[in-house]
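Enquirer: Give me coordinates for this.
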Amino acid sequence: MKYIFVTGGVVSSLGKGVASASLGALLRARGYRVTAVKIDPYINIDAGTMRPYEHGEVFVTASGAETDLDIGNYERFLDLDVPPGSNITTGQVYQEVIRKERAGDYLSQTVQVIPHVTDEIKRRVRVAGESAGAEVVLIEVGGTVGDIESLPFLEAIRQFRFDEGDENVLYLHLTLVPYLGTSNEFKTKPTQHSVAALRSYGISPDIVMVRSKEKLPPEITRKIAAFTSVRENRVFSSYDVAHVYEVPLALEEQGLGKAVEDLLGLERIHPNLGVWQNAVKTIKRPGREVTIAIAGKYTAMPDAYLSMLESLTHAGVANDARVNVKWVNAEELTEGDLEAQFGDVGGILVPGGFGVRGIEGKIRAAEYARTRGVPYLGICLGMQIAVIEYARHVAGLEGANSTEFDEYARHKVVGLMPEQLDVEGLGGTMRLGDWPMQLAAGTTIAELYGVPAGGTVRERHRHRFEVNPEYVPRLQDAGLTVSGVTPGMNGRGAGLVESVEIPGHPFFVALQAHPEFKSRPMRPSPPFAGFVAASLKRQEQGQEPAKA
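Expert: This is a model prediction of the structure:
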């Protein structure tokens, strides 16, 4: 295997994940088997218990790992499901080292950072690559060079070159070149210091990638090359673009793919970048346009809904349309706001989430969509919201609610899953990963997925609560269609409710799963593609597009 390590300097949040994913896309476009690993130096075991406002969304893998959002970028750009162990944290590493020490695996040794912690880091990287059957493994080291918590990881990746050989290891360092408007010049000094700091840990970068507002002029590239001892044709400009799907094209145009081929001794192959070219063309020059309202509670932090936003983009590309997003803060949404917030949109989306904040606002959004014929897509909590709203206002179940929000509700139409009743702790204890959905024939969702009668599809989940099966008959008698179930789950007959819809409505579909986690630019999520198509139809039949 070949290993490419991506580090960052100067400031955090430079976009190492997008840079790594873009490089992976270029290698995939050349036909190589590629996988990606994200190293997060925080002591948490995983991202599952972190605040979305602080860390963005929690991305769930097929195996059920709760990971950093960059894993989502890898899966979308590389069009693959990463194997277990692709998100490595300090917490995981030290937990395993301590377990081995307690088990006597180290015998009489004094357990230390070097070699025991660094060896565990290297083992995990190799296992992730082997599990994926990869020819090239991309490893992003989170944080910034100089962070104290990153030191064991930098030492581990330094050792890789000696373990695997120069021809099998490549170091790429991403830095920032700020532009000072007062003096009208790019400043390279932060990059020089960042590379010097990386070298102080024994790592000399083979490639320097520079984040900047605009493409760097040749004289700045030459200056960076001279002061970092990196060849000029191996300094690349990752400048601001309209959409992240332009990044692979911009880097390929500068020759990044060829530079990596040369450094790792790979065969020269002309890449097939048609998917990215088509996506960028549609995003920049769409044939149509639609606005979707997202009624959530993390509206000030779009990264909390990153995969969902990307899924809307993918669905837009599939429908030759630009999807604008109108953020609606569910916590502040009142009856008097509904027309102003939703009267000019093509569709309403209620995303997943936890906790009681904003719940009544989300219920108002679902009711508006149902009664006004506005296309509605509910994701996870958004499905539970749709069920609560329908139970209250159509099925006559006054006071219907979820036990998550009111454990004394008169009608507990949503409740804790039975297998969750004895669970202790919060980390990694939800229903996670890929689960099957059996779709009922003749339903909207079965048509979207294109499955035969009684066919099954798999989507990813992250939840503790479910629709109470005791209320399903009453909801169905009131006209709600249960269009998908988990087949034979835990001997409970039809199993957990996976999706619901309202027959006769232009588009009212809600899923317990998170289909956004499996959406790709080249393979849009069927529920999202259908939702955007229905929203376009509504908007084109008399509604003017709203401004996002």
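
Enquirer: contacts, neighbours, all on C-alpha from now
Expert: Will do.

Enquirer: which stretches of the stretch 301-450 of the chain form helices?
Expert: 306-318, 338-342, 359-372, 381-393, 444-449 (DSSP state H, counting those that start in this stretch).

Enquirer: What helices and strands are in contact with the third one?
Expert: Helix 359-372 is packed against strand 288-296, helix 338-342, strand 347-350, strand 376-379, helix 381-393, with contacts defined by 3 or more CA pairs under 8 Å, 6 or more residues apart in numbering; DSSP states H and E.

Enquirer: I'd like the structure of this one too, to check against the first:
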Amino acid sequence: MTRFIFITGGVVSSLGKGLMGASLAALLQARGYKVRIRKFDPYLNVDPGTMSPYQHGEVYVTDDGAETDLDLGHYERFTGVAARKTDNITSGRIYQDIIARERRGEFLGGTVQVIPHVTDAIKAFARAEVDGLDFVICEIGGTVGDIEGLPFMEAIRQMAADVGRANVCYIHVTLVPFIAAAGELKTKPTQHSVAELRGIGIQPDVLVCRSEHPLPDGDRAKIALFCNVRKEAVIAALDAASIYEVPLQYHAEGLDDEVLRAFGITDAPAPVLTRWTDISARIHNPEGEVTIGVVGKYTGMKDAYKSLTEALVHGGLANRVKVNIKWLDAEEFEGADVAARLEPMHGILVPGGFGERGSEGKIASVRFARERRVPFFGICLGMQMACIEAARNQAGIKAASTTEFGETSEPIVGLITEWMSDEGLQTREAGGDLGGTMRLGAFPAELAHNSVAASVYGSTQIEERHRHRYEVNAAYRERLEAEGLIFSGMSPDGLLPEVVERPDHPWFIGVQFHPELKSKPFDPHPLFAGFIAAAINQSRLV
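Expert: I've put the predicted structure just below:
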């Protein structure tokens, strides 16, 4: 029977529930168990697809085309298990589905209520597609006491009755702050948070206590006494040098042992942690370092590029070097001395994004990389900017632009209105809804046999995840290729450009998709590994 682990948070947000859940999943995997992780988001947005990156961080996209919370990226990176649409749900989606059913008359005139209709929907989500799984880990967004989170708390309370208390484990993540004036840690916030949780009927089995200082044995015993948990189940969670050391830290604290004990499992095999010890060794013993300049528009909110950041780290792990990331605001490049900012960089990356703001700075960065022969990597909008730069500065198409920024006589990039997916022909109209209307999810592409991209992948057949509304206009292909920008990857029907490159450049690749979404520390994406390798060569030249 599948067992369920529910993770809640208290005191403050951003305590690392997602990272803790991903680490626990990795530890259970290391013992041979099959695990899946899910995220419950109490906010009323249907999905994070229309939310500003400054509000929500990046939007993580699954193979099956769901726009999800960035924590699902942690889940995939730590477990290697591909996330699905059924792994992330919001209050907005639940209410949307229930109201649609009510409008269709499915409730036969009955009163629709939070209990049982909303809570039943939440429980159904938790129990969907669990065949063959040993554990399902469900993280509840927000903190205990949030009004919008109450239906989720009630639902997971009910789960203990539905599947049996022995098949449910509750983990509560809290803050144990250090008060500098008093010179001591304070356990009272944790006590109050657990009291709040117990007041709605949930007794935690394990407490994970985030702190900047080690948790003394006396404080651990005090928390255990007041919160009605075993002393051994009070797990200290200190800051780590790298997020990829967190599984090892939690194992040393006994987190996986205590979770298994909560289920009455005392004969579990010992974990095989060589994957994580190898990664830790690479992090602590780099053989060099490189500096990558990321020219974007959301640089004030690093979580907007979470998967990108981690993929660059993974590229460093693959090459045994430390990657220093310099976040460069594209708007500051407009009319500025671009060379002064970019000359110290060993590689330049222009990531995805939406809207015109900062676009001229991105184009200037592409030109610098092309002319100075600095390794360049363009992702999604970054690839589109590379095509516009070539059109303007090499092909002489001075009006080259994208219809995303307004009407243009030379639409190097335009709105895609039709494409094929597993569900058949997809169509979109200008001015339509923004939510869930992009080219989303995994799509295949074919690479030219003699291309740099094919040599990097080691294959001419690839499948990568997309999230965009606009495509490079293949009608300009001949004119751009005449200037050395080769369309080396196309959709299987030959209509949509997927990869562009400059074979005469040390490393210049642009991709329409988001390869960072598939990169993992133990399986770095080949494009990022190749980009960092090129940056290493560049560092030897300067």
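
Enquirer: ok so, going back, adding distance to residue 14 of the first structure as columns, could you present the helices of the stretch 301-450 of the first structure in TSV?
Expert: TSV is the format used below for these (distance: least, CA to CA, whole Å):
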stretch	distance to residue 14 of the first structure
helix 306-318	16
helix 338-342	34
helix 359-372	34
helix 381-393	32
helix 444-449	37
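
Enquirer: In CSV, list the ones you listed along with distance to residue 224 of the first structure and mean neighbour count.
Expert: What follows is the helices of the stretch 301-450 of the first structure, written out as CSV (distance: least, CA to CA, whole Å; neighbours: other CA atoms under 10 Å):
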stretch, distance to residue 224 of the first structure, mean neighbour count
helix 306-318, 33, 24
helix 338-342, 49, 16
helix 359-372, 51, 22
helix 381-393, 49, 25
helix 444-449, 51, 20
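
Enquirer: Figure out which of the ones you listed is closest to residue 265 of the first structure.
Expert: Smallest distance to residue 265 of the first structure across the helices of the stretch 301-450 of the first structure (CA to CA): 34.2 Å, for helix 306-318.

Enquirer: how big is the offset of that closest one relative to the second structure?
Expert: Compared with the second structure after the fit, helix 306-318 of the first structure shows a mean deviation of 0.4 Å (mean CA distance after the TM-score superposition for the first structure).

Enquirer: ok, residues contacting that helix?
Expert: Helix 306-318 of the first structure is contacted by residues 56-57, 59, 69, 72, 279, 282-283, 322-323, 516-517, 519-525, 528-530, 532 when judged by CA atoms under 8 Å, 6 or more residues apart in numbering.

Enquirer: Kindly report the same for stretch 49-66 of the second structure.
Expert: By CA under 8 Å, 6+ apart, stretch 49-66 of the second structure touches 48, 67-70, 72-73, 82-85, 298, 300-307, 434-436, 440-442, 465-467, 517.

Enquirer: ok, 7 Å please
Expert: Residues outside stretch 49-66 of the second structure that contact it (CA atoms under 7 Å, 6 or more residues apart in numbering): 48, 67-70, 72-73, 83-85, 301, 303-306, 434-436, 440-442, 465.

Enquirer: Buried subset of those, written for ChimeraX?
Expert: Typed into ChimeraX, the line below selects the buried ones among these, using 16 or more other CA atoms under 10 Å:
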select :48,67,68,69,70,72,73,83,84,303,304,305,306,436,440,441,442,465
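
Enquirer: Restricted to strands, list the contacts of stretch 49-66 of the second structure.
Expert: Under the assignment DSSP state E, the contacts of stretch 49-66 of the second structure contribute 67, 68, 440, 441, 442, 465 to strands.

Enquirer: what about residue 146 of the second structure, neighbour count?
Expert: Using other CA atoms under 10 Å, residue 146 of the second structure has 12 other residues around it.

Enquirer: what's the spacing between it and residue 351 of the second structure?
Expert: 35 Å (CA to CA, to the nearest Å).

Enquirer: Sketch out the strands for the stretch 101-250 of the second structure, chain order is fine.
Expert: Listed in chain order, the strands of the stretch 101-250 of the second structure (DSSP state E, counting those that start in this stretch) span residues 135-140, 168-175, 178-179, 184-185, 206-211, 234-238.

Enquirer: Residue 480 of the first structure maps to what in the second structure?
Expert: Using TM-score structural alignment, the equivalent of residue 480 of the first structure in the second structure is residue 485.

Enquirer: Quick check: closest non-adjacent residue to its match.
Expert: Excluding the flanking residues, the one nearest residue 485 of the second structure by CA to CA, 6 or more residues apart in numbering is residue 502, at 5.2 Å.

Enquirer: Sweet, I'm off.
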